[in-house]
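Enquirer: could you look at this predicted model? Sequence included:
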Amino acid sequence: MTNPRVAFLRELAGEILDRYGRGRMIVAVDGPLRSGKSAFADDLRDVLMEREHTVFRARMEDFHRSREAQAAYGPDTPERYFGYGYDESALRRALVEPFRLAGSAAFVTRVFDPSRDAWVEPKWITGPEDAILVIDGRFLLRERLTGLWDFRIAIDGDPTDAADLLAYATRDPRTVADVVVDLGDPAHPRRSGERRPDET
């Protein structure tokens, strides 16, 4: 099935694959709360799989710190959440680093269930030498993480949540992304700044 959203995603997938030779590649999708980034990343995975690539999917939400662990960093504030809400050590150790190793190295795409505030039993998986990981989440393009990704996508939109406001004041992901996507009309995504066909 082809529609404007799928057509846009296929064009974007082509751009990503132009940079993708052989080996492992990680695509990060950042954006403010409720920006549509997760659904966009899901659809991007599906379009990449159309081209017979092995694609894995991960969400930063599944690398949360527990509420107890966050409490070690002070009271519950937007500053604490922005600084310590996610377990970036687990992200690197359990997912990014072993994924990069390829070969027989196993990795996990989920370590925590934020809805239950509980760790989950890790499911270690492996993949072929050539594979793509698509991950979405808030704060992915922050300076201390952005070097982990091969291709960086930012969903356009001004932040409204307090933690997002802090993140964007520190480093606006739209200024460091390879592509900024406007999802103002989710059925008709476009690159930020481009006119839609029906606009004059």
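Expert: Happy to help now that I have it. Numbering: from 1, shown residues only.

Enquirer: use CA for all of it now, contacts and neighbours both
Expert: Will do.

Enquirer: ok, now which ones touch the spatially most central residue of the chain?
Expert: Nearest to the mean C-alpha position of the chain, by C-alpha atoms, centre = their mean, lies Asp136 at 1.9 Å. Taking C-alpha atoms under 8 Å, 6 or more residues apart in numbering, we find Asp136 in contact with Ala28, Val29, Asp30, Lys37, Ser38, Ala41, Ala58, Arg59, Met60.

Enquirer: where's the nearest residue to Lys123 once chain neighbours are set aside relative to Ala58, distance?
Expert: Setting aside the residues directly before and after it, Lys123 is nearest to Val108 in space (C-alpha to C-alpha, 6 or more residues apart in numbering), at 5.8 Å. Separation of Val108 from Ala58 (C-alpha to C-alpha, to the nearest Å) stands at 9 Å.

Enquirer: got it, and Ala163?
Expert: Applying C-alpha to C-alpha to Ala163 and Ala58 gives a distance of 21 Å.

Enquirer: please apply the same query to Arg65.
Expert: 16 Å.

Enquirer: those two: which is more packed in?
Expert: Arg65 (24 against 20; other C-alpha atoms under 10 Å).

Enquirer: helix or strand: which one has the spatially closest residue to Arg191 that is not a sequence neighbour?
Expert: Of all residues not flanking Arg191 in the chain, Val181 sits nearest, at 4.6 Å (C-alpha to C-alpha, 6+ apart). In this assignment (DSSP states H and E), Val181 forms part of strand 179-182.

Enquirer: here comes the other one, which I'd like you to weigh against the first:
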Amino acid sequence: MRYEAITWERLAETLAGRLDASAPADGSDWLKVAVDGPPAAPGGELAELLAEALRTRGRAVHVVGTAGFLRPASLRYEYGKQDPDAYYDGWTDVGALWREVFGPLETGGTGRVLPDLWDPVRDRATRSPYVTLPPGGVLVVHGPFLLGHWFPFDLTVHLRLSPAALARRTEETWTLPAFARYATEVDPAGTADAVVRADDPRHPAWTGLGG
């Protein structure tokens, strides 16, 4: 896999340009983008840069982080607070994402998206009001383990860290087996539309966009 150097700002502009020339693959009125990567990667920052680049083009954008869709602590910690398998497939409320984020953006949907559902610090519902994304708008979702759920993304970007960089920059080292499992079972670097090497966040490099 060949990488070329790029800045985060230029990356966001390039992705926005691709999206501006694209139509939703599912026939709906909304484009959907994944910025996939571990917490150690700057996925939230890239999502916000992309949103800004799209807004300058006159597109309405809504950014959702999967950290706002974690399941309650009683479910997340059913097998202990440091179980990597539970972290991999049991922490994020995938059903809620389908129901509250992707469902409203299907063909004939209302466009009413819930920004977040659960506050993991207080361990209670956020009670955030719905946000209406108008037709022609773009949904940008960022977080780990986004690929492999059949979410209807029109563009997928994977932020890749080498095993050594991931281990060095991950605070919760007990989660590392979950990312190894994700790499093996889903192969995000092989399936994403674009892969960004983020070992050094000051000097990203990427594969470019295929197609």
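Expert: Looks like it arrived, so ask away. Computed from a predicted model, the values in this text were never measured in an experiment.

Enquirer: going through the contacts of Asp136 of the first structure, which ones are buried?
Expert: Ala28, Val29, Asp30, Lys37, Ser38, Ala41, Ala58, Arg59, Met60 (16 or more other C-alpha atoms under 10 Å).

Enquirer: list the contacts of Leu44 of the first structure.
Expert: By C-alpha under 8 Å, 6+ apart, the neighbours of Leu44 of the first structure are Leu9, Arg10, Ala13, Val134.

Enquirer: quick check: it vs Ala7 of the first structure, distance?
Expert: Taken as C-alpha to C-alpha, the span from Leu44 of the first structure to Ala7 of the first structure is 11 Å.

Enquirer: ok, now Gly31 of the first structure?
Expert: For Gly31 of the first structure, the distance to Ala7 of the first structure - C-alpha to C-alpha - is 21 Å.

Enquirer: higher neighbour count, those two?
Expert: Gly31 (29 against 15).

Enquirer: residue contacts, the residue nearest to that one when sequence neighbours are not counted?
Expert: Leaving aside its sequence neighbours, Gly31 of the first structure sits nearest to Ile155 (C-alpha to C-alpha, 6+ apart; 4.7 Å). Taking C-alpha under 8 Å, 6+ apart, we find Ile155 of the first structure in contact with Val29, Asp30, Gly31, Pro32, Ser35, Gly36, Lys37, Arg174, Val180, Val181, Asp182, Leu183.

Enquirer: report the two of these separated the most.
Expert: Gly36 and Arg174 (15.1 Å; C-alpha to C-alpha).

Enquirer: more neighbours: which of those two?
Expert: Using other C-alpha under 10 Å, the more surrounded residue of Gly36 of the first structure and Arg174 is Arg174, with 21 against 16.

Enquirer: show me what the residue nearest to the centre of the first structure aligns to in the second structure.
Expert: Aligned counterpart of Asp136 of the first structure in the second structure: His142 (TM-score structural alignment).

Enquirer: relative to Leu11 of the second structure, how far out is that match?
Expert: 16 Å.

Enquirer: so who does Phe107 of the first structure touch?
Expert: Ala94, Leu95, Val96, Pro98, Phe99, Trp124, Ile125, Thr126.

Enquirer: out of those, which is nearest to Phe112 of the first structure?
Expert: Using C-alpha to C-alpha, the contacts of Phe107 of the first structure come closest to Phe112 of the first structure at Ala94, 11.7 Å.
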